[in-house]
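Enquirer: this is the structure alone, sequence omitted:
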């Protein structure tokens, strides 16, 4: 910063009485009113999220229809659980008496499917007892969770010495999953806010400036929660805890990115303009289109998710888009108003004085010089590196099984593992068949004769349908059970008049895998088309958008490859979530394109000001390098906060997106896009008017142009 000091400022932080001095106060008043309206509704969102299995299933799948029919039967959805008793050296007679007593308590205290009392089933090796039960008549999911908690308090909490008692089965797994999801909102919010706060303080090196973006993120978050709550009430939108968590991360990450870009441009304009309000208006005019396009690509990519067959994926689309658009609205209105009202002093101790000059040399100056000297080598080397990293995708594990979904295994999962070991001759997880009551007996007889099915019994009937509980001979989610389910569906589908459908947890897992595969084939091309269209409109070019899109797709592939080298070999994860590829692609490509937008928009601005394309490319890198680096680190860190969650799927999503963002920030946008632009020259703007002008590129890169004054990263 130069020796020139800032002129005296009035109450609005300006040297003179500026035109439209009422504008910041009006914007602030408007957002205070919005926040007052939003808070009562936004606070209700957590109570409106739904995490039932049916809310995560594909809408067209057999297992989804089974789940809906079971809910509509008398007594509603059944609560299926298994009490597991195990003692080293074998269970004793007293242990069997205790298990029989617990079975009697359940029979006497609850309405059971088929009015059948739970039976105590010993294992062949005498080490384990299991008591399967199926409770009906519970009003809703809350009643089911309360019942699970009560059974655990009465049977599991205080077992005799040496005897382990655990509750497994769908009931225990659902309860443990809900307990994890209850931690998501609060834990993730605090972790993300803490990370963003630390990074903003480091970036701005100011004791006060970091507060303004953080306050604005909070306003955007509350506004988005209120809007999503309204969508739930108006359109019965399915919003899961995972969708809510992803929205929180998006608002923090994208909102902070927009704030960093705006503040950096505002700081630049303050050096040229004596009045903060006029400097801010100029900053918004200059960087507003890039921020709008950036948010547009993310929102468009997320809206493409609405076409997904998977309910949870389809619900994430509008939820995420609402979060991004709320962050956009706040950062282009409330944040500018607050910055103007506080004036230049908010930057203390590094106040950008009017007429001062920023530091002339920096890291991104040297980077621009290296790109200008060896663009071809850098481009080829970077693409080879990304390609080599992408080979790691061949090392990705298979689909994640339910038993491997938790980072720290809860009681329900350890119970199922014990059953798998103690009862190798039969499955411990029910397969549910629902058929028309008129053809139920034929469906039952057919199910019993299917290869790989150990047993089948009618559990209850009602509303014209009959529920049949089936057990496979092989363990849950094994290749043998999968074959049995496919054969069962084929045999039942060939029957006339039964209208039988097959569901249950294992069938749901199979349907999820198929739905994810179909969704990828549809949504990935849609996302690419939407992103390309926005880039073409913004940049008035076909070549530049193609360069940028190819580069970010390559970085996504490299990030997935790094995941293949980390998930199983380092973290010990036995599988990857079925939605991992789709969600990381949509988020990774849309968010990665953001930084290319910031770079190429500034590059186009420089070209329109008269610079040749090569000079414009290096100038854009120097002037946006610091702020985009800061934004990339913040965004990557916010998604890395997902790794603090105890679910394998959330860790994997956070890891891949964070790695992809860092690759986009420090390799793709910095080196590859700039190198490609240098090599293409004016052809990068084809077929726009900039591609037709005559240029005389410099003989060597201009290393003396001033860099972007973008906080700590640029310095």
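Expert: All right, it came through fine. In this text, all values refer to a predicted model and were calculated from it rather than measured experimentally.
Enquirer: only C-alpha atoms for contact and neighbour calcs from this point on.
Expert: OK.
Enquirer: name the helix or strand for the nearest residue to residue 274 once chain neighbours are set aside, please.
Expert: Computed as Cα to Cα, 6 or more residues apart in numbering, the closest residue to residue 274 that is not its neighbour in sequence is residue 354, at 5.7 Å. Taking DSSP states H and E as the definition, one finds residue 354 inside no helix or strand.
Enquirer: A further structure is provided below for comparison with the first:
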């Protein structure tokens, strides 16, 4: 019976890489456009990212019973041109506001204009639907056009609606701009590292394919409302995939370069490189992915969204690195490094001499090296408690001065800080007088009154199912620390009113609850991430002391980074505080990604120690991985620094913490502290592994 001839081994060696290459080209062509389409399913409505169990979230639910849906206030501020007064312009302002009633996006009747006590400004509040999305700028333009009918005045728009519009503007074009900056930065670094023309382009192409696949998956999940995506998550996903895919590619191509210098068969070289590096790459990816998935324990929706989105990105990055890149390397062979020639990292290369000298220093005086490095890190970490994470005030939310920020300053100059953005109280109707009295007696409260059927405070309050709404105006700017402290005092006072069952919500309460929830998340998630990392390192290194040592060093690196960041944010950037989520994001990224480099180093040290013994294994591992890990650290730091092109304090702070922390980890912790500690401890560092007493093979 005739049989179909099997392809020869040589033909199979070419067939598999060609099929993988065609598969990824198909993925890139079909799914690549999704990297620019996440904005279609992203939302920057901050109300969608409130803590699930917070008191302010309960208030939003109860407000619906009053037929008063959650709104997004836009505050119109009129000031007279020059130094004049606006006392005689109140009627014109009332007419301008009344003309907005019933226009698209406006909720309910528009309240009359209020005159400031100094007579120099007028304000009106227009309640907008919170789900306007892309239509919000049009609604604000209609409000501005109507308000400009008041002669002799300058019109400014403040409040949450104006802030959200400026936030959307900041994220506009995030797909193209951020991606272009990140890819250009990575390409320049890779050209300098490899001195090759083709390989950097191959690595960049693999990262772009991974990003397209990740964005397509996230798009499908967000479109079905399985995950939520906002501009922050969208930007971090792009940076994370590009940085991780490039890091894994650097590790694999460095090992492939070594194998090419030892054997002529490109297929065998790729197979050997894969066999020796896939464990470290997968362990590294698992560390980052599981660390991100720990964010699912958060009570903040945007934190929970980043967890699975980031994990999907990491999975796509490692998939591309272990399939697309090896396939291309098999097809290109030595041509991938042209015009450079593959050389083993044994101290004879131009860049390896530096790491040979570092290894000699570590070998000659390990205790002095780790003592100096440890002292420097501890000195930096001493400033970590000074990092204020009580939130970024509105006037610092944007790196550049935004129109809503200038309007808010003008509003605060002439009206009580909480004007136009009241704190909302829901309480039992038969206790309304006592609740209003308790609210007015609270330090920091300017006024309090029940809300009538028309939706305005003052008069007989509307009663729904035995409950009433009370609007409380604070004396301080709604997003200030003083306002959040006032909300805390207000809750204490109203919770003590007998049988009132009072709930305190509104914009300031939401920010306060977000702050408290972020603190709770850090307390819960940080230990979970450390345990995850320890378990992965234990499996990979088959030791207990070594994982404990590595986890301790990356944790110290994180604290040192926070200490430096506290000084830089305050005295260089001029930030008055940091977003509550910044320390948690910084921890997850920095600790998980910092362990990456220790995984790359110690997996090679373990491999070399099995051949050469523990002492020589540390030195050989440091020399052979020094260049590639430093390059990977520079690439990752540069990609995260690219987040700085988005003019938002949150992303600028996150970018600095991760970029500086990665460089500190790469240049100090992984290069000096860890090798010196392991060299000084000797075989005991690998307890209870038998590695330390294993006789080296020839």
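Expert: Structure received. None of the values given here were measured: they were computed from a predicted structure.
Enquirer: let me see the TM-score of these two.
Expert: Comparing the two superposed chains by TM-score structural alignment, normalised by the length of structure 2, the resulting TM-score equals 0.90, with 676 aligned residues with a Cα RMSD of 2.9 Å.
Enquirer: returning to that earlier point: give me the neighbour count for the residue nearest to residue 274 of structure 1.
Expert: For residue 354 of structure 1, the count of nearby residues is 22 (other Cα atoms under 10 Å).
Enquirer: who's in contact with the residue of structure 1 most remote from its centre?
Expert: Summary for structure 1: using Cα atoms, centre = their mean, the residue whose C-alpha lies farthest from the chain's mean C-alpha position is residue 93, with a distance of 50.3 Å. Applying Cα atoms under 8 Å, 6 or more residues apart in numbering, we find residue 93 of structure 1 in contact with no residue.
Enquirer: before we move on, the earlier item: gap between the residue nearest to residue 274 of structure 1 and residue 618 of structure 1?
Expert: Separation of residue 354 of structure 1 from residue 618 of structure 1 (Cα to Cα, to the nearest Å): 26 Å.
Enquirer: one more: residue 310 of structure 1?
Expert: Distance of residue 310 of structure 1 to residue 618 of structure 1, given as Cα to Cα: 44 Å.
Enquirer: so for these two, which residue has more residues nearby?
Expert: Counting neighbours by other Cα under 10 Å for residue 310 of structure 1 and for residue 618 shows that residue 618 has the greater number, 33 against 27.
Enquirer: and whatever residue of structure 2 lines up with the more buried one, what does it touch?
Expert: Using TM-score structural alignment as the criterion, the counterpart of residue 618 of structure 1 in structure 2 is residue 619. For residue 619 of structure 2, the residues meeting the contact criterion (Cα under 8 Å, 6+ apart) are 359-360, 362-363, 605, 675.
Enquirer: separation between residue 174 of structure 1 and residue 144 of structure 1?
Expert: Remark: distance between residue 174 of structure 1 and residue 144 of structure 1 (Cα to Cα) = 10 Å.
Enquirer: just the element for residue 461 of structure 1, please.
Expert: Mapping residue 461 of structure 1 onto the secondary structure by DSSP H and E places it in strand 453-462.
Enquirer: for that strand, buried residues please.
Expert: Of the residues in strand 453-462 of structure 1, 453-461 count as buried by neighbour count, 16 or more other Cα atoms under 10 Å.
Enquirer: and residue 312 of structure 2, what is it in contact with?
Expert: Applying Cα under 8 Å, 6+ apart, we find residue 312 of structure 2 in contact with 214, 217-218, 289.
Enquirer: if we ignore the residues flanking it in sequence, what's nearest residue 380 of structure 2?
Expert: Once its chain neighbours are removed from consideration, residue 380 of structure 2 has its nearest residue in residue 560; the separation is 4.6 Å (Cα to Cα, 6+ apart).
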